[in-house]
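In: When you get a sec, could you give me coordinates for this:
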Amino acid sequence: MEPRGGANMHQSGTISIKRHENVLSDVELPPSKSHLIRWLLLAAQTEGKVRLSGVKGASDDSITMLKAIQQLGVNIDIESDSWTVHGVGPHGFQVPLNPIQANNSGTSFRLLGVALTRIGEPVIVDGDQSLRERFWHPFWDSLRVISKLENNSLPVTIKGPIVVRNITLDVSRTSQYLSALLLSMPALEKPIELSIEGSPVSQRHASLSFDLAALCGSENKLEKTILKPWNCQAPSNVEIPPDASHIAFWKLYENLHNCTLNIPTVNDEDALGAEILFNLDFKIKQKISLRDANDLITPLAASMAIGGGGEITNVAHARHKETNRIEKTVELLSYFSIKATATKDGLIVEGGQSPVKPSLKVPTFGDHRMQMTAVVLASKVGADIEGGELHRVSFPKFLDFFTHDVRSVHPND
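Out: A predicted model of the protein is given here:
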């Protein structure tokens, strides 16, 4: 089991998609990589075995985390729909023989980067070009654990332990640095006091980290500014829920084809902000805040354009994803003759629009959610789309629903 992507393999290839003549009826969702990546780290720090179920069809990002945990000396039994992690406790990680490859996964890099500090020896971590461009050195500078860094980018050499007891944390870009600190507190001996700066974003993902940690013995609270060490003991059996953010693509499909799909159910508490999709009426003009669900911006903008239009707000942090998702959503949609306007913190979208078959190959900017939005739009009008493997970052089976419409994937296009 290997993620297809080191370097920039996800971005290679062109997908040629014809319009759907026979509309889909039953669709799937991948396992939630937000849950799975966090559970892998928690299970690895547990003394004993933890079985993670519901992992069939796991994303390349999740497999990247799995491989990295294995490199740290943690045995993991792989079955078709479960991974059983043989935890080594908070201090059982070994020095990896080779550099850790985080590929495209920002979550894996941030959680692993902090987790590696407990080893106390230099460890090299690298990623693909997209991840290299997303490296944000102020956080790592505050931890004082970077022993080698060139050009303020990956690869980076991390060497712990963490000795600072006061950290200034900017939560206006992402909540993942807070999650990274929390999930590695089992390996620390003393508390860390946080000075929080900026307006918090992606709070549902931060809450997820605190909720999962609580299931493993943590008494830390999201609203507190002190993180305390805790003894990590994960449940012996964990069920990974489906990834609700991908419902946005199937909602776009429904709006395009005027149909109703059988979409797997996701509980509100597992939806991580995507529950706003469950009761949206796309026919009316509306204003939607994506402060806690920035991953929805591109397919949601497309659905709003086809429907009643409106405005997407509170999503300035989407500029720091695989690409600037505000500006690039505007550009992507323009290839299908759909108009949207970027604002300081979101988009304004005119309603009542219809996609038109692009005359040029559609760029997807190395972003899997851009590629998947383009694929769904192309199911209505047809298109040639770059980034033949990008969907694998979060949903490896996604193109299976469009297989009969894929003419070719050119590995060197």
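In: use CA for all of it now, contacts and neighbours both
Out: Will do.
In: which residues in the stretch 301-413 of the chain form strands?
Out: Shown for the stretch 301-413 of the chain, the strands assigned by DSSP state E, counting those that start in this stretch span residues 310-313, 340-343, 346-349, 383-386, 406-409.
In: and the third one, how far from the chain's centre?
Out: Here the centre of strand 346-349 is set off from its chain's centre by 22 Å, with Cα atoms, centre = their mean, to the nearest Å.
In: Which strand or helix spans Leu222?
Out: Using DSSP states H and E, Leu222 sits within no helix or strand.
In: Tell me how far it lies from Leu182.
Out: To Leu182, Leu222 is 10 Å away according to Cα to Cα, to the nearest Å.
In: So the two - more neighbours on which side?
Out: Leu182 (26 against 17; other Cα atoms under 10 Å).
In: Can you say which helix or strand has that one in it?
Out: helix 176-184.
In: residues in contact with that helix?
Out: Counting contacts by Cα atoms under 8 Å, 6 or more residues apart in numbering, the residues outside helix 176-184 that touch it are 38, 41-42, 107, 110-112, 114-115, 139, 169, 171, 205-206, 209-210, 213, 227.
In: Can you list the buried residues in that helix?
Out: Neighbour counts using 16 or more other Cα atoms under 10 Å place 176-184 of helix 176-184 among the buried residues.
In: shouldn't Trp140 be in contact with Lys148?
Out: No - in this structure Trp140 lies outside contact range of Lys148 using Cα atoms under 8 Å: 11.5 Å.
In: any shared contact partners between those two?
Out: With the criterion set as Cα under 8 Å, 6+ apart, the contacts of Trp140 and Lys148 do not overlap.
In: Contacts only, for the closest residue to Pro355 other than its chain neighbours.
Out: Once flanking residues are discounted, Pro355 sits nearest to Phe336: 5.0 Å by Cα to Cα, 6 or more residues apart in numbering. Going by Cα under 8 Å, 6+ apart, Phe336 touches 355-358, 377.
In: Can you tell me how far Phe336 is from Glu327?
Out: From Phe336 to Glu327 the distance is 15 Å (Cα to Cα).
In: And the contacts of Phe336, which two are furthest apart?
Out: Spatially, the most separated pair among those is Pro358 and Leu377, at 10.3 Å (Cα to Cα).
In: more crowded one of these two?
Out: Comparing Pro358 with Leu377 by neighbour count (other Cα under 10 Å), the higher total belongs to Leu377, at 28 against 18.
In: show me where the stretch 51-200 of the chain has strands.
Out: With strands called from DSSP E, counting those that start in this stretch, the stretch 51-200 of the chain shows them at 75-78, 82-88, 100-101, 123-126, 146-150, 153-158, 166-170, 192-197.
In: Let me have those strands in a markdown table, adding mean neighbour count and distance to Gly54 as columns.
Out: Below are the strands of the stretch 51-200 of the chain laid out as a markdown table (neighbours: other Cα atoms under 10 Å; distance: least, Cα to Cα, whole Å):
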| stretch | mean neighbour count | distance to Gly54 |
| --- | --- | --- |
| strand 75-78 | 16 | 12 |
| strand 82-88 | 21 | 6 |
| strand 100-101 | 22 | 24 |
| strand 123-126 | 22 | 28 |
| strand 146-150 | 14 | 36 |
| strand 153-158 | 20 | 32 |
| strand 166-170 | 15 | 34 |
| strand 192-197 | 15 | 34 |
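In: The structure of the following sequence is requested for comparison with the preceding one:
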Amino acid sequence: MGGAWVKRWSPQGKGHSRSLVGALKVYPAQSLESLTWTLPPSKSHAIRLMALGAQAEQTVTLTGMTNAGDDAISMRRCLSQMGVQFEDLDAGGAILPSTPNADFLPHELASAWRIHGVGPHGFKHPVSVLHAGNSGTALRILMALSTRFNRPVMLDGDASLRARPHDSMTTTMAELGVSCSFGHLEEGLPLLAEGPWTQTESMTIDVSTSSQPVTSWMLASPASPAPIDVVYQGTPVSKRHADLTLRLCKEFGAPFGDALPERLEPWIPQPQHENIAVPKDMSLASFGFLAAKVLNIPIAFDEMPSHEEGLGHEILLEQAGALGFTVDGNTLQSNKEGQNVTLDLCDSNDLITPVAAMMALGEGGQITGAAHAAYKESNRITKTLEILQQFGLTCSVKEDGLDVPGNQTLSTPQSLVLTHDDHRLQMTALVLALGCNDAVTIQGDTLHCVADPQAVARFVDAGVPIESFLYQPE
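Out: Prediction:
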């Protein structure tokens, strides 16, 4: 398989020359007067909808999938490996010709993905590794879905996903009688899971560091062998994402109430509509906000999701004035009227890095409620401090967030900007580099493709020189 996730996988060898790494050389954006910003489809919605559509007994078409990121494509690829057929449709609704490829990639002109559901028990045992790429959401959902097989299933991910903890899933899997074999040092992947999920009275789901485990088990419940009681452990975080899963399951006919279910039981997903529009990803609007601040130009979003579909990231619009922005429709402009503000990112911790950069260049502020950001692609609390420091900015690390002084000034990094295989660190660095006086070299030339394939192209198309090349680490 030759997807972008393969390029990012690199064992950390010691005692020998380090391998060449992909990098970006970003030059100052000196002539931009404005920029139109197109958001990609929400991977949170798309991944969940694919899991539900695959278990339905009819077809479901996801519209609005133009420029889908690698995370959504990874979920599609793994479902295809389990026998789920996808068709690609163009903007006019015509079926595009399928192109045989080892990665089950969508057609380059696809704007909609049609899923041919196989029912709760229709998955085929995958004959090769289910590689979730960089997507923790896809991986954990696939871990739960794999418990229905009575044969081993191998799951894996890229370097950053290998380094993330997965015990909140494997502990529950063990309760259900599923054996899991994996490394016990720095990497928890690859993982070999062997089911099936056996009938037990109850299961415990840890919700203290991520909403992904509860999402995974709700989405896997159609094939549960029998009703089972659910015990939740810890204080919930990222509640809006768990609520999204609950809402989508109910829209597909799940026997759930208005709160997270205390009991899971078998059911058959039945979508209310054949066509389902996937909203735009509000979390990625944060980089448009940061660009408006760094470049001091108006940014016009061609479409923004509703507040309900913002999954907590609508806090950007709610606090735009305090952060020093004027919003007129879908267009925003930086101003000097911001204030030192405290933002609780308990339900939107993906914003921590770009928001910290906005605060540093604005009037400063405090980020709270983001302790679980330490469990993302990198420890985004400490790595946000590191990325800011590389650009001459600073902040203080707190137990659950950051304290960011305001009115700071960008300076040009003198060495490779490290991004730790984290696309949100890379995209923050990309935007900050545009405001520097000299060229900046950033680790990771394709990291942004995880979520926003156009993150570099939108600036190149606007005339900003950005080069992709292989860098030799010292």
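In: TM-score for the pair, please.
Out: Once superposed, the chains reach a TM-score of 0.96 (TM-score structural alignment, normalised by the length of structure 1), with 413 aligned residues with a Cα RMSD of 1.7 Å.
In: Pick the one among the contacts of Phe336 of structure 1 closest to Gly120 of structure 1.
Out: Leu377 (49.1 Å).
In: correct me, but the closest one touches Pro355?
Out: Yes - taking Cα under 8 Å as the definition, Leu377 of structure 1 is a contact partner of Pro355 at 7.0 Å.
In: Just list the residues touching Ala115 of structure 1, thanks.
Out: Ala115 of structure 1 sits in contact with 180, 183-184, where contact means Cα under 8 Å, 6+ apart.
In: whoops, Thr353 of structure 2 was the one
Out: Here Thr353 of structure 2 is in contact with 380-381, 384, 424-425, 428 (criterion: Cα under 8 Å, 6+ apart).
In: if we can go back for a sec, give me the ChimeraX select line for the contacts of helix 176-184 of structure 1, limited to the buried ones.
Out: Applied in ChimeraX, the following selects the buried portion of the contacts of helix 176-184 of structure 1 according to 16+ other Cα under 10 Å:
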select :38,41,42,107,110,111,112,114,115,169,171,205,206,209,210,213,227
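In: now, which of the contacts of helix 176-184 of structure 1 lie within helices?
Out: Judged by DSSP state H, helices contain the following of these: 38, 41-42, 107, 110-112, 114-115, 139, 205-206, 209-210, 213.
In: with those residues in mind, which one is nearest to His257 of structure 1?
Out: His205 (31.9 Å).
In: Please pull up the equivalent of the closest one in structure 2.
Out: When structure 2 is aligned by TM-score structural alignment, His205 of structure 1 is paired with His241.
In: same question, Ser334 of structure 1
Out: Mapped onto structure 2 by TM-score structural alignment, Ser334 of structure 1 lines up with Gln389.
In: Relative to Thr409 of structure 2, how far out is that match?
Out: Gln389 of structure 2 is 11 Å from Thr409 of structure 2, by Cα to Cα.
In: neighbour count winner among those two?
Out: Neighbours were counted for Gln389 of structure 2 and for Thr409 using other Cα under 10 Å; Gln389 has more, 16 against 13.
In: can you tell me how far Asp295 of structure 1 sits from Met304 of structure 1?
Out: Distance of Asp295 of structure 1 to Met304 of structure 1, computed by Cα to Cα: 15 Å.
In: residues contacting Pro126 of structure 2?
Out: 81-83, 153.
In: What's Pro266 of structure 2 aligned with over in structure 1?
Out: Pro266 of structure 2 maps onto Pro229 in structure 1, by TM-score structural alignment.
In: what about the nearest residue to that match once chain neighbours are set aside, how many residues close to it?
Out: Distance criterion Cα to Cα, 6+ apart; nearest residue to Pro229 of structure 1, sequence neighbours excluded, is Met185 at 4.7 Å. The number of residues packed near Met185 of structure 1 is 25, by other Cα under 10 Å.
In: Tell me if I'm right that Met185 of structure 1 and Cys232 touch.
Out: No - here Met185 of structure 1 lies out of contact with Cys232, judged by Cα under 8 Å, at a distance of 9.1 Å.
In: Spatially nearest residue to the aligned residue in structure 1 for Met75 of structure 2 (excluding sequence neighbours)?
Out: Aligned by TM-score structural alignment, Met75 of structure 2 pairs with Met65 of structure 1. Closest residue to Met65 of structure 1 apart from its sequence neighbours, by Cα to Cα, 6+ apart: Ser108 at 5.7 Å.
In: Over to Arg76 of structure 2?
Out: With Cα to Cα, 6+ apart, the residue lying closest to Arg76 of structure 2 is Met50, at 7.2 Å.
In: before we move on, what about Thr446 of structure 2?
Out: Using Cα to Cα, 6+ apart, the closest residue to Thr446 of structure 2 is Ala4 (7.0 Å).
In: likewise Val417 of structure 2?
Out: Excluding the flanking residues, the one nearest Val417 of structure 2 by Cα to Cα, 6+ apart is Ile442, at 4.7 Å.
In: From Leu169 of structure 1, how far out is the equivalent of the one you found over in structure 1?
Out: Matched by TM-score structural alignment, Ile442 of structure 2 corresponds to Ile385 in structure 1. Separation of Ile385 of structure 1 from Leu169 of structure 1 (Cα to Cα) stands at 39 Å.
In: residue boundaries of the helices in the stretch 351-474 of structure 2?
Out: Counting by DSSP state H, counting those that start in this stretch, the stretch 351-474 of structure 2 has helices at residues 352-361, 380-390, 423-434, 457-461.
In: Now the last one: buried residues?
Out: What that stands for is helix 457-461 of structure 2. Buried, per 16+ other Cα under 10 Å, within helix 457-461 of structure 2: Phe459.
In: before we move on, what about stretch 223-237 of structure 1?
Out: 226-235.
In: What's the end-to-end length of it?
Out: Distance between the two ends of stretch 223-237 of structure 1: 28 Å, counting by Cα to Cα.
In: what does that stretch contact?
Out: 42-43, 45-47, 49-53, 89-90, 182, 185-196, 213, 215-220.
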